[in-house]
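[1] Build me a model from this:
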Amino acid sequence: MRASRLRRWCLTVVGAVLAAGSLTGFASAAVPPPAAPPNHTLPANTRFYVAPDSDAAQQAVTDLRGGHPADAVTMAKLASWPEAIWLTDGTPAQVHQQVRTVMTGARAQHAVPVLVAYDIPLRDCGQYSSGGAASDAAYQQWIAAFAKAIGNARAVVILEPDALANLPQDCGATSDPTGALTAGRIADIHAAVTDLEAQPGTSVYLDGGNSGWQSVGTMAQTLIDADVQQSQGFFLNVSNTQPTDQSDEYGTWVSKCIWFATDGPSWAVGNADWCASQYYSPAAPNDGLPGDAVVQTDPSTWHWTDAWFDQNVGTPPAAQLTHFVVDTSRNGQGNWTPAATLYPDNQTWCNAPDRGVGLRPTANTGVPLVDAYLYVKTIGQSDGSCTRGTAGPGDPVYGGTTDPAAGAWWPAQALTLADDANPALTFNLPGGLSPSR
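    Purely as a prediction, here's the structure:
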């Protein structure tokens, strides 16, 4: 295709995608989603909500006006795919209105929104994404207003990323000496599950961390304590880069461990800590932890964990296993594995370079326990001003420049994630706009 023709096509596509209301128009071409089943499981043909004013959509306009049509098309491709909407602060009245606005937009598209509730007290152990409600009581009022705003419509709620994999007791040796803060955290999640699951079309997923973090038994027990069996399930890999197949396998183990410790044989009930972890091998007991000098997460040893579950858990009834969803927003190239001594603290979870967007959002995953692959982390938003344990303030991975604050839009990162997508990023448009037309 000649350059002039390509430029005209770029302008046509970006203009069509980003014209006022156009994304809503494209999405509404789909048939309305089926009614919510009693167990809140997402139908395989679920269509997720695409926000017409996303960061990527606005960046496409900026790039187009700035004379960068190729970048504009890339951002328009990204903007055509559904991403989660994060609700992170505000009063109960404010979050109620924010959720209602999203629900109105989703209704116009005949689509299901993915909402992230992210306002838990003592959020992120006071690190890059610190904040949250001022107290447990304030949070419970906030989440009740959140739930009420959803009403009878369909919605997916990703409930408080990092809230369970990173409990107050995990923040440091003296972070929760009496256990009161952790007890408050669990109570907050209990209250949230009760309020949200009371809505007939809401599918609630609790924090399950990721496959490179808490051991299988630890995560299963925390989820049990937090009432996961009263929710639709748990979520994995939010804002992380663990490969999808590894997340699927880890999540299956956690699900089986939840069954083992609650509905399994009598000798197993109450003993989630007996489950083999992803760090298990004949040479290392199942209490290995990430970063341990001897035991590291190594998928090549996972057959030992599979063997333990085959021998001790077998094949539980499918209807009794807990489902989960996986964030694939930036795991297209898998984990970033720098040399162990590259920096004092590699912070592999923080703005990992060259990762790429992963599998497209869908509720038709082909994996029995995986309800959906979703773009939960907003693609192109920073994790924080990472320093990799250096004196800073710059990030040595990015040439010593200072990364944007957590949650800030980072156009260069968004473009890299889109360019490195695996599979390659395409438009999510019915009828197909292609360069050959």
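[2] from here on, contacts and neighbour counts on C-alpha atoms
    OK.
[3] Helices of the stretch 251-400 of the chain, start to end?
    Using DSSP state H, counting those that start in this stretch, the helices assigned to the stretch 251-400 of the chain run over residues 302-312.
[4] go on, the stretch 101-250 of the chain?
    136-150, 180-197, 216-225, 244-262.
[5] export those to JSON lines and tack on distance to residue 205 and mean neighbour count?
    What follows is the helices of the stretch 101-250 of the chain, written out as JSON lines (distance: least, Cα to Cα, whole Å; neighbours: other Cα atoms under 10 Å):
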{"stretch": "helix 136-150", "distance to residue 205": "14", "mean neighbour count": "21"}
{"stretch": "helix 180-197", "distance to residue 205": "9", "mean neighbour count": "20"}
{"stretch": "helix 216-225", "distance to residue 205": "10", "mean neighbour count": "23"}
{"stretch": "helix 244-262", "distance to residue 205": "13", "mean neighbour count": "23"}
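[6] now the other sequence, so there's something to compare against:
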Amino acid sequence: MRRLIVLGTLLVALALAAWPAGADPLNPANPLQDGRPWQWSAITTRANPELLNHRAETDPARKAQLARIALTPRVRWFANCGSCNVDRVRQSVASYVADARRNHPDGVAQLAIFGLWPDGEVVNGRRPAMSWSMTRYQAWIRQIALGIGDARAIIVLEPDLAISANHGADGRTMPDPSPGTRMRMAAWAARYLATTLRNETLYLDAGSADWLYVDEAVRLLRASGVQYARGFALGATHYDSVAANVAFAAKVSQALGRVGISGKRAIIDTADNGTPFTWAQWNARWGDRFRSTGNEYYQFDNTPTCGSPTEQVCQTIGHRPSRTPLDAEAAKLGLGTDHPTLRRQARVYVDGYLWFGRGWRWMQQGGNDSRSPGRMVRMAAYTRFR
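    Okay, here's the model as predicted:
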């Protein structure tokens, strides 16, 4: 009997270590593994400063480093603002979708929809109340859906939705004054996009392993319409490790299942956590310097880039976008064969890794900045990943 148990354990271990090409038997419905092409953006406008920086560079060594970001498939953010014209976003989205499908009619467009903070996330040292009406937000979302049309699309819905959980010290000092409104808006958007689009895969923001507690993430996701989505997105504006977010994804998915919302999966951002660190680690190294100087160079959203392969609590690009959570570089993510539980959690609860963070941009914001090319070069130069 003992021999049979050992043999059974060995067979299970072998099954978890490798599987045939194609769908993973532990996550057979993974939509990222549909085989459709992911392409880097060839748009040459201010909306794609990464490519503009790459093309403008004349130094071969710097150009090669810039290429590691500019020529990697990434998520394009579409954000509203107080002065934005709702009617303009449809054409902007349609142009990007056409770019994502160039030469490949079945190509995948990767979008982040960021519409809950039209006035910015901090105004005069406070979180601003939601200034858009539900009617205007709905009109904006409808125009985005028209721009996507029948294209295959992966959508990260409302990065930084986790702010509305009002968690921790930040939630006490700068609480969101309109959390219910924002969550209702996100829930409407999730339902509308899921029922209107035919080829979308939708993930709602759920913060990061070093941000929300599991119960907070579950309350946030339930109120924001996760039942209409494939699952949730982790790490959009944080830099915590992939391994920590894998464990967090498993806990959140299991907790959602206990309240009747089962089968939710995660995607994890790996654009800027090649040298991972938590908010607490940032605070220990850079917090006092930022607070004493007020210099945005040290601010969390703008954590300095690494200056060597061994420096810690600094930014580098991470694992390239991937349709599977385990590959030849899994050990660098803390998901090596010596971590069987994490490996199994990754296969069950994580669809893959996408680049929806933008740590090389000044303050992670849109547009270009004179300091962004240097940040791009340094983040690429000292990464541990291919």
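[7] Columns distance to residue 326 of structure 1 on top of the helices of the stretch 101-250 of structure 1, output as JSON lines?
    Converted to JSON lines, the helices of the stretch 101-250 of structure 1 look like this (distance: least, Cα to Cα, whole Å):
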{"stretch": "helix 136-150", "distance to residue 326 of structure 1": "22"}
{"stretch": "helix 180-197", "distance to residue 326 of structure 1": "19"}
{"stretch": "helix 216-225", "distance to residue 326 of structure 1": "15"}
{"stretch": "helix 244-262", "distance to residue 326 of structure 1": "7"}
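[8] Would you mind saying which of the ones you listed lies nearest residue 408 of structure 1?
    Taking Cα to Cα, helix 136-150 is the member of the helices of the stretch 101-250 of structure 1 nearest to residue 408 of structure 1, at 23.4 Å.
[9] Can you state the residues of structure 2 onto which the closest one aligns?
    Using TM-score structural alignment, helix 136-150 of structure 1 lines up with residues 134-148 of structure 2.
[10] average offset between the matching stretch and structure 1?
    Taken over the aligned residues, the distance from stretch 134-148 of structure 2 to structure 1 averages 1.4 Å (mean Cα distance after the TM-score superposition for structure 1).
[11] Without its sequence neighbours, what residue ends up closest to residue 376 of structure 1?
    residue 84 (4.9 Å; Cα to Cα, 6 or more residues apart in numbering).
[12] ditto for residue 78 of structure 2
    residue 113 (5.2 Å).
[13] For the one you found, what is the corresponding residue in structure 1?
    So residue 113 of structure 2 corresponds to residue 117, using TM-score structural alignment.
[14] so its match makes contact with residue 160?
    Yes: Residue 117 of structure 1 is within contact range of residue 160, at 5.3 Å (criterion: Cα atoms under 8 Å).
[15] burial count for residue 72 of structure 1?
    Using other Cα atoms under 10 Å, residue 72 of structure 1 has 28 other residues around it.
[16] In structure 2, what residue corresponds to it?
    In structure 2, residue 72 of structure 1 lands on residue 63 (TM-score structural alignment).
[17] Show the contacting residues for that match.
    54-55, 57 (Cα atoms under 8 Å, 6 or more residues apart in numbering).
[18] So the residue nearest to residue 376 of structure 1 sits against residue 115, correct?
    Yes: using Cα under 8 Å, residue 84 of structure 1 is in contact with residue 115, at 5.6 Å.
[19] Next, show the common contact partners of these two.
    Common neighbours of residue 84 of structure 1 and residue 115 (Cα under 8 Å, 6+ apart) do not exist.
[20] which residue in structure 2 lines up with residue 167 of structure 1?
    In structure 2, residue 167 of structure 1 lands on residue 164 (TM-score structural alignment).
[21] swap that for residue 255 of structure 1, sorry
    By TM-score structural alignment, residue 255 of structure 1 lines up with residue 253.
[22] which residues touch the closest residue to residue 148 of structure 2 other than its chain neighbours?
    Residue nearest to residue 148 of structure 2 in three dimensions, not counting chain neighbours: residue 94, with 6.0 Å by Cα to Cα, 6+ apart. Neighbouring residues of residue 94 of structure 2 by Cα under 8 Å, 6+ apart: 146-148.
[23] Residue 73 of structure 1 versus residue 58 of structure 1, what's the distance?
    Counting by Cα to Cα, to the nearest Å, the separation of residue 58 of structure 1 from residue 73 of structure 1 is 12 Å.
[24] Residue 214 of structure 2: which of the contacts of residue 63 of structure 2 is nearest?
    The closest of the contacts of residue 63 of structure 2, once distances to residue 214 of structure 2 are taken by Cα to Cα, is residue 54, at 40.1 Å.
[25] Which residue of structure 1 sits opposite that closest one in the alignment?
    Checking TM-score structural alignment: residue 54 of structure 2 goes with residue 60.
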